[in-house]
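1. Let's see this in three dimensions:
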Amino acid sequence: MRNDPASTATALLTLVGGPANVTAVAHCMTRLRLALADPAAADEAGLRALPGVLGVVSDGTTRQIVLGPGIVDEVTAEVEARVADAGQLQPPGGWLAETGARLPEAAARLPEGEIRPAEGDARPAEGDARPAEGDARPAEGKALKTTLRRIANVFVPLIPALIGCGILSGLNGLLLNTGWLPGLAPALSAIASAFLALIAVFVGFNTAREFGGTPVLGGAVAAVVVYPGVARVTAFGTHLAPGQGGVLGALAAALLATRVEKWVRGRVPGALDVLLTPTVTVLVSGLVTLYGLMYAAGAVATAIGTAANWLLATAGAVAGLVLGGLFLPLVLLGLHQALIPIHTTLIEQQGYTVLLPLLAMAGAGQVGAALAVYVRLRHDTSLRTTIRSALPAGLLGVGEPLIYGVSLPLGRPFLTACAGGAAGGAFIGFFAMLGTKVGATAIGPSGWALFPLLTGNRGAGTAAAIYGGGLLTGYLVGFLATYAFGFPRRPRVGAPA
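-> Next up, the predicted model:
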């Protein structure tokens, strides 16, 4: 039975030290992310024992609380409301507030409710890579992880639109191939393609918001990348192409705009800020985007597509084995979303990402491992109940309930689940070596939920058949590996301890 979001939010806030201890609130598809002023005040054991909580990931001052899809949105809204009532969340900022007053940069709002510490706050500033007290991790490693997470924060809010448009694109392809409803196909094509045509603007908006700039200025500069008029601009001896550089160019342009905006604002009088800051930001960043970033980002994007195709064509089975085997640890660390820019770049270039079906095999290995645990531990009623409740989500590609509720606490089944994912990835990669690529037109779903988004160079039907074979391989190997090696051997009677 599903827990009440309001009660869950109240219990969570109590266990993390109260609303006054929360400095930022955000969420992804399955996790609530809370930045804490005093991480030591959080009762992690209590959080893990809370009904509805599937797992807790500690990362410096941040606690990622795994709740699962759907419920995480409702609980986040309740948590944000309580933290805002406590006066912790600052109002949205930027270069011009609704009142016309110039708000401090520290009050600017981050994506999905994340808020920077207010001025005068003694906590490390946004993006500060200094280790927290008692944190023994190197500052460089922590800074890299923080950067990857923040880049992921740019793209995660775009996933619902990518999913919706991807499914409509697949439906449109089905109508075109079958000849059904010919009058509807152009409308579906326009609806499905419009978002991807302008995705650079959304990336620029989110980038500026995440990194402390004015979102609309980030979107304005990123819009240069997709503006049709850039075809009349010559850079490096050739005419630019609209969309050249794609989301990588938009990301770089918005990052530059944020830097320029901060630099200008710190040097102009307040009375001129409303005129000079946006003008100089758009002008300087726009020119650099046209005469440098679009060309460079285009070269990087082309290299990504070329490398992915070459890797699958020459070493597809090995690549699939490695990617499928290592994806669960990335999910465990919350770093899997850092791959979103690569997926998005491949979708822009080729119409689908060949990496997502390989990575999705990790979930198949996880399902197979959970089934083996269910069979082997038939007397563990509590664990079997957990598996029954988490298995539907696992089949649809949401792996956290099985990871945190089953395989990770047991230890060995997590490793054998990785083996199942590696086998499924190798299966799909093998067919890529034979010239049949399997791709996804959007990112987000995996497991059985990915079927409506599948396509490839031999058509959706062939792609679905190979992907289904990969899932079955992952299930089977995950099950057999876990059944045979996922549990400690019982000592023989009379054997030495």
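2. CA atoms for contacts and neighbours, from now on please.
-> Fine.
3. Name the SS class of the residue nearest in space to the middle of the chain, please.
-> Nearest to the geometric centre of the chain sits Q337, at 2.9 Å (C-alpha atoms, centre = their mean). Recorded secondary structure, Q337: helix (DSSP: H, G, I helix; E, B strand; the rest coil).
4. give the contact list for it.
-> By C-alpha atoms under 8 Å, 6 or more residues apart in numbering, the residues touching Q337 are 149, 152, 156.
5. Report the separation between it and I159.
-> Using C-alpha to C-alpha, to the nearest Å, one gets 11 Å for the distance from Q337 to I159.
6. same question, I340
-> Counting by C-alpha to C-alpha - I340 and I159 are separated by 9 Å.
7. can you list residues touching both of the two?
-> What both I340 and I159 touch, as defined by C-alpha under 8 Å, 6+ apart, is the set I443.
8. Also this sequence, please, to line up against the first:
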Amino acid sequence: MSTDKNRATAAAILPLVGGPDNITSIAHCMTRLRIGLRDRSLVQDEALKAVPAVLGVVEDETYQIVLGPGAVARVTPEFEALVAQAQPDTPTAPAPKAVTADALAAQGQALKEARKARNATPFKLLLRRVANIFVPLIPALIGCGILAGLNGVLTNLGWLPTLVPALAAMASGFMSLIAVFVGFNTAKEFGGTPILGGAVAAIIVFPGVAKIEVFGEHLSPGQGGVLGALAAALLAVQVEKWCRKWVPETLDVLVTPTLTVLACGLVTLFGLMYVAGVVSTAIGDFAHWLLAAGGAFAGLVLGGLFLPLVMLGLHQALIPIHTTLIEESGYTVLLPILAMAGAGQVGAAIAVYYRLPRNGSIRATIKSALPAGFLGVGEPLIYGVSLPLGRPFVTACVGGAAGGAFIGLCNQLGVGFGSTAIGPSGWALFPLLDGTSAMAPTIAVYAGGLGVGYLVGFATTYFFGFTPQMLADLDTDPLPPATPATTEPTKEPALAP
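-> Model (predicted):
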């Protein structure tokens, strides 16, 4: 049973991270199990990376175990249940043995990530906190986006006219209230009362704001969108903390929430909504202008730089921009271009597969990670293959740049489109495509961009992704026969140029 498999994975992970007493927090995003640790030294990194379901590890503010989409959402509850039991004598699965080349590659990746995490700047940490606000919203964005796409297809074809209004309500309901969820999560992330953050943000979407005039113009419900909600909730956190400090405890339950909503509500209505609305409009206008004017060059830069952002975990900081674009125009024009980075990664991985015919371990890693890669989840291939090898990571970026340039050029030529939701990528983005052109050319251009990314990523990696020394070291059986103790030690494989 799949439940037994997920429970076994959780049971295998738990003792390798120090057991239940070493866990301070548990959360997950789209692909990673995020664990807070009391004592980092208790983690058995190499054994953990060898667990079959573990695709890699990343060290950041939390210890992150890459399990992949779908799997992480099923393993996390099982892991939480095991930790909640907190029984020292509870039997757990033994740690598996690891003597494979992909385990060595994962080790190289973890070292690189650890160094980057130690050098994290306050600005990067702030971006990650902002990303934490939006990550929990992604499942709803995906579901509503797919329903919006299905509704558009039915509308264009004239099918099931009685179902179209129902689908429209399902697809639009969450987006019409997304500001409230952003406010709730913002207050939660920055140490305030979540419901107060949601209450202040709810002012933005209240229909009655249309009666309020600011700077000679009437406000519009939803004006400022998620940016306004983010700013309003951040202000609410500060006002609430000030009230907690100065308001007597006997009056706190009455005065603090009242002052927080009143003060932040007035600032939101007579300042933040207007300013955030201007900024949101500017972001939308700039994104469309960038592709209309920059075309291939803009796509090349965006597609080529996205993989490093994924490597650093900073790609999630783009979620507010994507969400703002969806609010402004119904789709984000940036996501299809950024998705080309995943295409370059897939092409590079296939090239590595064919360049290392005798390394069964790395080839097995690639075969297991490619399905997720085609669906736009690049972390397993990044952390398990290209990044530790060095050069293939760079050539994968070249493939992403080529695919992005193709999409950007077509946008400049008049085929403008984007994604109605965020989260999916690769082939999974097809149901979410929408734009100013007909669906046939939109699908054809996106498919063409994926093809360019695959081909350029493959070709550059195949011909330029390895030095002769790397091939000599890596294109071997990772499990050679045991040699006598007197034999000269085997040379370590070159994991990077």
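9. re earlier: which residues are common contacts for Q337 and I159 of structure 1?
-> Residues touching both Q337 of structure 1 and I159 by C-alpha under 8 Å, 6+ apart: none at all.
10. re earlier: what is the aligned counterpart of the residue nearest to the centre of structure 1 in structure 2?
-> Mapped onto structure 2 by TM-score structural alignment, Q337 of structure 1 lines up with Q316.
11. Next: G246 of structure 1.
-> Under the alignment (TM-score structural alignment), G246 of structure 1 pairs with G225 of structure 2.
12. What about the residue nearest to that match when sequence neighbours are not counted, how many residues nearby?
-> Closest residue to G225 of structure 2 apart from its sequence neighbours, by C-alpha to C-alpha, 6 or more residues apart in numbering: A179 at 6.1 Å. Residues lying near A179 of structure 2 (other C-alpha atoms under 10 Å) number 27.
13. Show the contacting residues for A179 of structure 2.
-> By C-alpha under 8 Å, 6+ apart, A179 of structure 2 lies in contact with 198, 201-202, 204-205, 222, 225-226, 228-230.
14. Let's have those residues in a markdown table, adding secondary structure, distance to P357 of structure 2 and neighbour count.
-> As requested, the contacts of A179 of structure 2 are arranged in a markdown table below (DSSP: H, G, I helix; E, B strand; the rest coil; distance: C-alpha to C-alpha, whole Å; neighbours: other C-alpha atoms under 10 Å):
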| residue | secondary structure | distance to P357 of structure 2 | neighbour count |
| --- | --- | --- | --- |
| G198 | helix | 55 | 25 |
| A201 | helix | 56 | 34 |
| A202 | helix | 58 | 22 |
| I204 | helix | 58 | 29 |
| V205 | helix | 58 | 21 |
| G222 | coil | 56 | 25 |
| G225 | helix | 52 | 27 |
| V226 | helix | 50 | 28 |
| G228 | helix | 54 | 28 |
| A229 | helix | 53 | 34 |
| L230 | helix | 51 | 29 |
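15. Leaving out the residues flanking it, which one is nearest to the counterpart of T214 of structure 1 in structure 2?
-> Under the alignment (TM-score structural alignment), T214 of structure 1 pairs with T193 of structure 2. Distances taken as C-alpha to C-alpha, 6+ apart put A187 closest to T193 of structure 2, at 5.9 Å, once the chain neighbours are dropped.
16. distance between stretch 185-200 of structure 2 and the chain's centre?
-> Mean C-alpha position of stretch 185-200 of structure 2 versus that of the full chain (C-alpha atoms, centre = their mean, to the nearest Å) differs by 22 Å.
17. in it, what's buried?
-> Neighbour-count burial for stretch 185-200 of structure 2 flags 185-190, 192-200 (criterion: 16 or more other C-alpha atoms under 10 Å).
18. and if you look at stretch 423-441 of structure 2?
-> Buried residues in stretch 423-441 of structure 2 (16+ other C-alpha under 10 Å): 423-427, 429-435.
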